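**Q** Prediction below, plus the sequence it came from.
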Amino acid sequence: MKKWTLVWSDEFEGNTIDLSKWKYDIGNWLVDQDGNGVKAGWGNSEKQCYTNSPDNAYIKDSKLIIQAKKEQAEDRFGSYEYTSAKLKTQGLFSKKYGRFEIKARLPVGKGIWPAIWMMPEDNVYGKWPLSGEIDIVESWGSRPLTVVGTIHYGERPPNNTHTGKELTLPEGNGINAWHVYALEWEQGELRWYVDGELYQTQTEWYSKQSESVENVPYPAPFDQEFHIILNLAVGGHFDGDPDETTAFPQQFEVDYVRVYE
């Protein structure tokens, strides 16, 4: 059995979020490096405005709580009906290869979209998805027994692609129970686990910058450093928008984040 050594972690033991480990994305829009708006809804028609408010992300009982609320919010591009939070280690911690392990409890409700994922620290092969995206776990709030792990890669949109696999959890032990989600990433191989059980292995992907050039040599794009992202979205393409059955506030709870090599 492979022996992993802990190299980075957050156990959320303090009273406040550790800003030496996490920073916030703010607002509702994807922006370019100059701060100009590129696309609303984070590119997915999401309805929330991300904030750095302690109402949306805080530490309680040694756990990180990311809370989505139904309340009015604004950024410089517009106004929104929901607030939430998105935390990331970009610029603070990134890693190429290793074991990424997160113990979390995910919320349930139509239009609720929690995610634990990774993006490239530097877009070495070009903008999304040419430099890749690794989704350790996402869940549909309307499907409380299902999680999914996915990679995004390929060519420029709309010729981008993704591959992944869903896992059905046992009745009575769905996404709103505590589970340990893990990704083991080695050169040329990605493996996804829930509670120590392997449910998916991926070894095939590519990055192609244009039709006129060859693919970047494998195992690109998954041979660069990636950073970690934790967020709770409301609405969007993944699970649709909330409806009259969706309760607020919604909470995404994280007991720890640990990275091994």
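**A** Great, that's in hand.
**Q** For the rest of this, base every contact and every neighbour count on C-alpha atoms.
**A** Will do.
**Q** Run through the residues that contact the closest residue to residue 66 other than its chain neighbours.
**A** What sits nearest to residue 66 in space, not counting adjacent residues and going by Cα to Cα, 6 or more residues apart in numbering, is residue 57, at 4.5 Å. Residues in contact with residue 57 (Cα atoms under 8 Å, 6 or more residues apart in numbering) are 17, 64, 65, 66, 67, 84, 85.
**Q** What is the most widely separated pair among these?
**A** 17 and 84 (15.1 Å; Cα to Cα).
**Q** Pick out whichever of these two has more residues nearby.
**A** Higher neighbour count among residue 17 and residue 84: residue 84, with 29 against 20, using other Cα atoms under 10 Å.
**Q** got a list of what the more buried one touches?
**A** Residue 84 is in contact with 48-51, 56-57, 66-69, 231-233, counting by Cα under 8 Å, 6+ apart.
**Q** from those residues, which is closest to residue 91?
**A** residue 231 (17.2 Å).
**Q** Okay, one more to line up with it:
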Amino acid sequence: MKKYLSVLSICLLMGCKSTDTSIGKNGKWKLIWQDDFNEEGVLDDTKWTKIKRGKADWANYMTDYDDCYKIENGNLHLMGIVKPEFNKDTVPYLTGGVETKAKFSFQYGKIEIRAKLESAQGAWPAIWMLADKPKYGAYPKNGEIDIMEHLNYEDKIYQTVHSYYTLVLKEKENPPYYATAKADTEQFNVYGLEWYPDKLVFTLNGEPTFEYPKLKDADATQWPFDQPFYLMIDMQLEGSWVGKANPEDLPVQMIVDWVKVYQ
């Protein structure tokens, strides 16, 4: 299986070198990777790894604890919960998240994730992407693509681009680095991205919502999006942006129906 995945990754990367920006504009996308979560109770570990605890806000409570993960009726449930008394972890909450790091990455194409988000004070579900390799150095030089973030009980989602250009050089208006879109997040929606060599087009239920272009005359750090990225999906809690969680609102979950990647 590892040999097969390596060959697949090489083929995908070779196929990604085209600078043809018309790819997909006629709807002729080819499905290259997917997960429908149809194997009851089993997370496919050839595709996904459970995200580990980290020092960043979003990763404060990440865990591989089984109660934060559930696959049933063709859906992946990622939970945010109050830590059970018998669990010896030292944090107040536990959250579940998965990533494709070291197992699948791609460069240019289209990705869509069908998901439903529950709301809670301090809930911060996210679908996002990071560079597979440190081509340009340490974060944030390789960029970050946030396909979807949702805060608390809001009726909108955030779609954002981060990079050295936006975070360090503070170039947040040339071009605008994020937008919001109205969404009934407690219904299933399809959160997506169309990624071309010269622009990122964010979508909601197949409709474009925000475009981030590659600028011709900007600092080179404006466009680190010329390399393979991997996917992360996580049910986050708390942080400086979203605020404190209310334990009375928990548990909360993000329910993922499917993930599909096209080129």
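**A** Yes, it's here. Everything numeric here is computed off the predicted structure, so don't read it as measured data.
**Q** so what number do they get for TM-score?
**A** After superposition, the two chains reach a TM-score (TM-score structural alignment, normalised by the length of the first structure) of 0.81; 230 aligned residues with a Cα RMSD of 2.2 Å.
**Q** Need the residues that contact stretch 8-15 of the first structure.
**A** With Cα under 8 Å, 6+ apart as the test, stretch 8-15 of the first structure has contacts from 18, 21, 59-64, 255-260.
**Q** For the top helix by length along the second structure, list every residue counted as buried.
**A** With secondary structure taken from DSSP state H, the second structure has its longest helix at helix 2-15. Using 16 or more other Cα atoms under 10 Å as the test for burial, helix 2-15 of the second structure gives 9, 12, 13.
**Q** Which residue of the first structure is paired with residue 74 of the second structure in the alignment?
**A** Aligned counterpart of residue 74 of the second structure in the first structure: residue 62 (TM-score structural alignment).
**Q** Number of residues surrounding its match?
**A** So residue 62 of the first structure, with other Cα under 10 Å, has 16 neighbours.
**Q** Against residue 19 of the first structure, how distant is it?
**A** For residue 62 of the first structure, the distance to residue 19 of the first structure equals 16 Å [Cα to Cα, to the nearest Å].
**Q** Equivalent analysis for residue 38 of the first structure, please.
**A** The value you get for residue 38 of the first structure to residue 19 of the first structure, if Cα to Cα is used, is 27 Å.
**Q** How about residue 42 of the first structure?
**A** Per Cα to Cα, residue 42 of the first structure is found 23 Å from residue 19 of the first structure.
**Q** what's the answer for residue 31 of the first structure, then?
**A** Distance of residue 31 of the first structure to residue 19 of the first structure, computed by Cα to Cα: 22 Å.
**Q** neighbour count winner among those two?
**A** residue 31 (14 against 11).
**Q** need the contact list for the more buried one.
**A** Contact analysis of residue 31 of the first structure by Cα under 8 Å, 6+ apart lists 37, 38, 39.
**Q** how does it look with 6 Å?
**A** 37, 38 (Cα atoms under 6 Å, 6 or more residues apart in numbering).
**Q** Out of the contacts of residue 84 of the first structure, the closest to residue 121 of the first structure would be?
**A** Once Cα to Cα is applied, the member of these that ends up nearest residue 121 of the first structure is residue 231, at 17.3 Å.
**Q** How about the secondary structure of the corresponding residue of the second structure for the closest one?
**A** In the second structure, residue 231 of the first structure lines up with residue 234, judged by TM-score structural alignment. Following DSSP: H, G, I helix; E, B strand; the rest coil, residue 234 of the second structure is assigned to strand.
**Q** Which residues belonging to stretch 20-30 of the first structure are considered buried?
**A** Here stretch 20-30 of the first structure shows 21, 22, 23, 24, 25, 26, 27, 28, 29, 30 as buried, counting by 16+ other Cα under 10 Å.
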